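**Q** Turn this into a structure:
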Amino acid sequence: MLSAPLLRLSLDILIEIGSYLDSEDLLHLIQTCRQFHLVFENKTVWLRLCKRIEGLAVGIPEQVDYKRLYLRWKKKGYVYTWGEKSWNRLGRLVSHTHFPHHKPIALTGSYAVKAVQIAVGGYGIFLLNEDGKLHITGKRTNSFSQVVSELGFVYSIHAGRDYCLAMSDEGNLWQVGANSTLCLTKDNVLSDYRGKFSIFRSGWDCLSVFVPQVGFLLWKSGTESEPTVYKIYIGQDVVNVSDYVLCAGFLVFTIVNESLVFRVDLDGNYEQQAKELKNFRISEGNGPWKLSGSFRTFSCLSGNGNTVYMGNESTKETDAKPIVHEFLQNQSIKRLVHGDYHHLLLKQDGSVWSWGMELSNCGCLGLGTLYNQIGDNVLIDVPGRRVTVLRPQRVSWNATCISIAAGGWQSAMMAISDKVLPDAMEPARMTGLSLTHASVPVLHFLRSRRTD
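**A** The predicted model follows:
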């Protein structure tokens, strides 16, 4: 039998093979024979699948049924978007009634993307699906999400204001912008560094990678010009960075195995000692820090999610004190992200909270219409133009969130829901009527008849 050699492979090799298969393949193999059933029901196989989806396996108890968790995500996992709607940035139809821009609405129907990672840029949203395809909404397409076909299989993305960086399985780093797609590691700015870096960040006004024993490489647009190399030292040693964020004019990083925070100002001093922000130190038991940042804001989240230190462009000196908001402490925060002027936090219980500024009721906070609302937590700065929510408010919805993203004036999240509002372009749940080319009045009638 052709299957005999496969059955004679050791358990660890079979489990490794299983990690490259999708859930349908695994379910079919499980039904094939008793031995495959024993192998591919193994929780290690399903845990690896869960880890492909950003945030799905984070903070989950070890005794959880990973197979059930993964299959539930496959069936009921959705991407939700909200915020600034111009250029179809949200990747879905927006109306003022059933499908507003200032509340989370799922991408379903013809717009659905089974995303494993989401990133929000200044002018659109980037969705990486389980097949390694990168979908983009917003300014580049001025339509609903489209696939960036040139990239091949992508396994990691990071978005900034103007560009998204995408790493493909061939070790190539791509720059995806509003007007172009460019491979940076083939006859371009990063050709000499292909395969030498794993951390990359797209920022407000430039893009970057970190190359061990070399330093930070930054470039403005990804054209043929050479990147600027920032070689950073601690004492006599070049830093070994574990994580970093790139903001407007500066970057913040942590080093391997230590819960220390350093800042580098991108002011033309290309060889400099790392500037430690000493008041950002955290005990090893609560570390290491998880960094997040965008534009002028950065934040440090402790490993247990109970301590949050924030900073901005003014947090420069070594003795600078962190911004400590009491409402962020001891909240069991799973993730914290930032747009230009708004912030989202995801708690361990799957709830999402937001605070910060909305401009012209763009809806980036996801709290509904904020016109004429005022109180202890909401400040109307300029009536009809700008509203600021001073403390985190819970985003109302009917799902359990696993991952969040923010950028510019948009927000997005991945979540699991038993019931989601269907897409505006596919409104009917009727089985006895088929409309091939529905007119505008008919569609309006169908939407007005909704009861959900």
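**Q** hey, let's count contacts and neighbours off CA atoms from now on
**A** Will do.
**Q** Just the residues contacting the helix or strand containing Gln35, thanks.
**A** In the assignment (DSSP states H and E), Gln35 maps to helix 34-40. Helix 34-40 has contacts (Cα atoms under 8 Å, 6 or more residues apart in numbering) with 7, 11, 14-15, 18, 26, 29-31.
**Q** List the ones among those residues that fall in helices.
**A** Counted as lying in helices by DSSP state H, out of the contacts of helix 34-40, are 7, 11, 14-15, 18, 26, 29-30.
**Q** contacting residues around the residue lying closest to Cys206 once chain neighbours are set aside?
**A** Counting by Cα to Cα, 6 or more residues apart in numbering, Cys206 lies nearest to Lys220, which is 4.5 Å off, once chain neighbours are set aside. With contact set as Cα under 8 Å, 6+ apart, Lys220 has these partners: 205-207.
**Q** To compare against the first, here's the next sequence to fold:
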Amino acid sequence: MLLYTHSIMSEKLSSITDLPLDILVLVFPFLDAKSFLSLCSTCKAFQQPSIRLDPAYWSLATRSTFRVPNQPVVQHDGQRWHNMYKRLLTQSRVYTWGSNTHNRLGHGYDEPLTLPVFPRFNRPDRRSMNMHCSFPTEMEDTRNLGVIADMQCGGWSTTLLTSKGSLHTVGVLDGGRVFGAVGRLQPLAFPAGYPTSSAQSQYEEPTITIRQFSAGRSHILAVSDSGMIWSWYHIKAPALHVKFVNVDVKEVSSPGKRNNSSAYGKVKQVVAGWSRSSAYIYGTGIVVWPPVERDHDDQEADGMLVLENAEVPMTGYQRTKAARGESDEERTLGEEVGAVLNYIMLEHYVVFVTDIGRVFCGKFGEKNKVDNILELRALRTEPETSLDVQGSFRRFTVFKNKEVIISDQSYLDACWDDQVKNPGQADIPGLQKIPALQNSDVISVAFGDYHYLALHSNGKITSYGTEVSSCGALGLGSNEVGRARGIVTDGFNTDGRLLPHAYTHGRHVWFDRQKKEWLNSLVQSESDPEEASDRIVLFQENHDVQGEVSEWIEQEGRALDIKNTCEDGLGAFYALGISAAGWHSGALMLVNEELANKESTQSLEDLSFPRLRLSDGTEMPGTKEFDEWREGRPEWKLDYEA
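**A** Reported below is the predicted structural model:
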């Protein structure tokens, strides 16, 4: 580098713009956003998108300033990272929906407290139904937290990470043992001897300033700026500092400063699973241990020494510049497994992806031990192409180049149990390519117990699956509004499932209450209820008709979104992140309140229930003119359902 720079300077460059781009991008990270934009405004050469919207710069600036998690699928989208940086300063909001037992949604506190969750075979009573929220609602007590960097749902909780590195939680961490709601949103605390929380710290405290966190079913894991691992098992109990007998964890005294020290022993990330804790530690790999709690007779303990942990085999390999110094074993590991890029913890498996385009799984045995790993051969892709894995509990998704593949633990079981008879994993069913998730720029997928959400690069969220007891976890509305979005409600247990029609193009989660009001008026056919009565009966009794009407409504909603965009191309509501767990969902949003408060639904004045020519040739009854399809009637693939 020095020799190259000296060679360039010896040619007596007359302008910084004469430097090649690969040299300039090494300088950019040293500039804050204001300085970088000032540099770009100095000349036309720096206004070209390859410089002004450099994805490496804006990704680093956004993640380091606001602690926003990396999004590998869109890590090269400089425009998106730039827009996020600008709007995060003033527009971050958090919305939740679904079951509100234990006050896990962080709003609706005036509602009566819920009773314990009923078994699935019982019909919930009216008090329980009142605790459900089927439309995204902003969490209370969050505006004073500043910029929200990340949010995650746990089994009975919702947790937020601020750009200052503080964690705040509502609900309960273990709803299996704690039946009452804890209260409103509150900061997670640390043991005596540390500031109560990083939000209350009056000085930089890297040991408790959280860099990254993960919400499991009933506990929360986090890693601080200094590299300490913290674990919470109760909202009102301070964290425990996790240490290991058999694993070296290196902490840093001055996080954020550039140094050339080895990464060995540093914590890359933590992942809290269904009933396990885990961390990726450089030089060791994926380390797994049971969630920790204080003993009843030792409530003052500030840490927990883990005596028994397990290491997932062949996950510790890291690429080095001095590859010639590798041992034969290391070289073989790099060629056959590769370096771990990301991993997830399911109920019975760990699943990870590597930098040579491969996906592996390992099955947990006694004491969290994983004896060996197995490649999922059908998910292999070429090196240097995009590859990621996301998931929780029993389901997961693999982003393979531009494909989005959904699967679950039954597929892993089939591959695992057939290793001897079918090592090539030929013809093993269980990999789904939902049409709505293909070629639609999906960034991430979040799974609850029976439902899941997809986040698209345009900031829209689509919803799939089933909401237990019509709890609202799909976020598409309830009663007739939910029916109009494509939800069928089972008469016995009141579960609401999405019709197969919805899996062709998806069903968007609406944050604009004006659209909800428009749809409510439409399903009641306020302009002419008598003329529409026969159509409404047909819609209510025939699921195919319901599916087609819901698709027509979906197209009308998308057309409205296109009209209501900002100068930067983003809408009034732009999703940065999604989360789901158990029976509820959440989204981290950028909200342009000026645009959101405009009377956007005035362009949809016809409030008569739609009259369509159906795909089987049937003409819906009525006297009004037929409604046209804005995007054309789809060719539905009705064999997809979750």
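**Q** mind checking what the residue nearest to Cys206 of structure 1 lines up with in structure 2?
**A** Correspondence of Lys220 of structure 1 to structure 2, assessed by TM-score structural alignment: Pro290.
**Q** quick one: its match from Tyr233 of structure 2, how far?
**A** 12 Å (Cα to Cα, to the nearest Å).
**Q** what touches both of the two?
**A** Going by Cα under 8 Å, 6+ apart, no residue sits against Pro290 of structure 2 while also sitting against Tyr233.
**Q** re the thing from before, show me which residues of the very next helix or strand once past the helix holding Gln35 of structure 1 are buried.
**A** Following helix 34-40 of structure 1 in sequence order, the next helix or strand is helix 43-52 (DSSP H and E). The neighbour-count check on helix 43-52 of structure 1 (16 or more other Cα atoms under 10 Å) flags 43-50, 52 as buried.
**Q** With stretch 394-402 of structure 1 instead?
**A** Result for stretch 394-402 of structure 1 [16+ other Cα under 10 Å]: buried residues 394-395, 397, 399-402.
**Q** Just the ones in strands from those residues, please.
**A** Of the buried residues of stretch 394-402 of structure 1, the ones assigned to strands by DSSP state E are 394, 400-402.
**Q** With distance to Ser149 of structure 1 as extra columns, can I get these in JSON lines?
**A** What follows is those, written out as JSON lines (distance: Cα to Cα, whole Å):
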{"residue": "Arg394", "distance to Ser149 of structure 1": "37"}
{"residue": "Thr400", "distance to Ser149 of structure 1": "31"}
{"residue": "Cys401", "distance to Ser149 of structure 1": "29"}
{"residue": "Ile402", "distance to Ser149 of structure 1": "27"}
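**Q** Can you tell me which of these is closest to Val352 of structure 1?
**A** Using Cα to Cα, Arg394 comes nearest to Val352 of structure 1 of these, at 6.0 Å.
**Q** Tell me the residue in structure 2 aligned with that closest one.
**A** Arg394 of structure 1 maps onto His508 in structure 2, by TM-score structural alignment.
**Q** which SS class is the closest residue to its match other than its chain neighbours?
**A** Spatial nearest neighbour of His508 of structure 2, chain neighbours left out: Thr462 (4.3 Å); criterion: Cα to Cα, 6+ apart. When classified by DSSP: H, G, I helix; E, B strand; the rest coil, Thr462 of structure 2 comes out as strand.
**Q** Hmm, Thr462 of structure 2 is touching Ala446, no?
**A** No - using Cα atoms under 8 Å, Thr462 of structure 2 is not in contact with Ala446, being 10.7 Å away.
**Q** got any residues that touch both of the two?
**A** 453-454.
**Q** Endpoint to endpoint, stretch 228-243 of structure 2 covers what distance?
**A** First-to-last residue span, stretch 228-243 of structure 2, Cα to Cα: 9 Å.
**Q** ok, of the ones in helices among the contacts of helix 34-40 of structure 1, which come out buried?
**A** 14-15, 18, 26, 29-30.
**Q** could the residues you listed be laid out in CSV, adding distance to Arg92 of structure 1?
**A** Below are these laid out as CSV (distance: Cα to Cα, whole Å):
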residue, distance to Arg92 of structure 1
Leu14, 41
Ile15, 39
Gly18, 35
Leu26, 33
Leu29, 37
Ile30, 38
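**Q** Which position in structure 1 pairs with Ala239 of structure 2?
**A** With TM-score structural alignment as the criterion, Ala239 of structure 2 matches Leu182.
**Q** residues in contact with that match?
**A** 174-176, 222.
**Q** 10 Å instead, please
**A** Shown in contact with Leu182 of structure 1 (Cα atoms under 10 Å, 6 or more residues apart in numbering): 150-151, 165, 173-176, 188, 222-223.
**Q** Same question for Gly235 of structure 1.
**A** 272-274.
**Q** Counting neighbours, which of those end up buried?
**A** 273-274.
**Q** What residues sit buried inside stretch 335-342 of structure 2?
**A** 337-342.
**Q** picking that back up, for the contacts of Gly235 of structure 1, which one is nearest Pro100 of structure 1?
**A** Looking across these and measuring by Cα to Cα, the closest to Pro100 of structure 1 is Ala274, at 46.1 Å.
**Q** Map His101 of structure 1 across to structure 2 for me.
**A** Checking TM-score structural alignment: His101 of structure 1 goes with Cys133.
**Q** so what's the one residue sitting closest to the centre of structure 2 closest to, chain neighbours aside?
**A** By Cα atoms, centre = their mean, structure 2 has its centre lying nearest to Ile578, at 3.8 Å. In space, and not counting its chain neighbours, Ile578 of structure 2 is closest to Ala587: 4.4 Å by Cα to Cα, 6+ apart.
**Q** Which position in structure 1 pairs with the one you found?
**A** Looks like Ala587 of structure 2 aligns to Met413 there (TM-score structural alignment).
**Q** After alignment, which residue of structure 2 pairs with Ile380 of structure 1?
**A** Per TM-score structural alignment, Ile380 of structure 1 is aligned with Thr489.
**Q** wait, what's in contact with that match?
**A** Contacts of Thr489 of structure 2 (Cα under 10 Å, 6+ apart): 466-470, 478-479, 482-483, 495-498.
**Q** if we can go back for a sec, from the contact counts, what lies against the strand or helix carrying the match of His101 of structure 1?
**A** Secondary structure assignment for Cys133 of structure 2, by DSSP H and E: strand 132-138. Packing partners of strand 132-138 of structure 2 (3 or more Cα pairs under 10 Å, 6 or more residues apart in numbering; DSSP states H and E): strand 92-99, helix 479-484, helix 513-523, strand 584-591.
**Q** Good, we can wrap up now.
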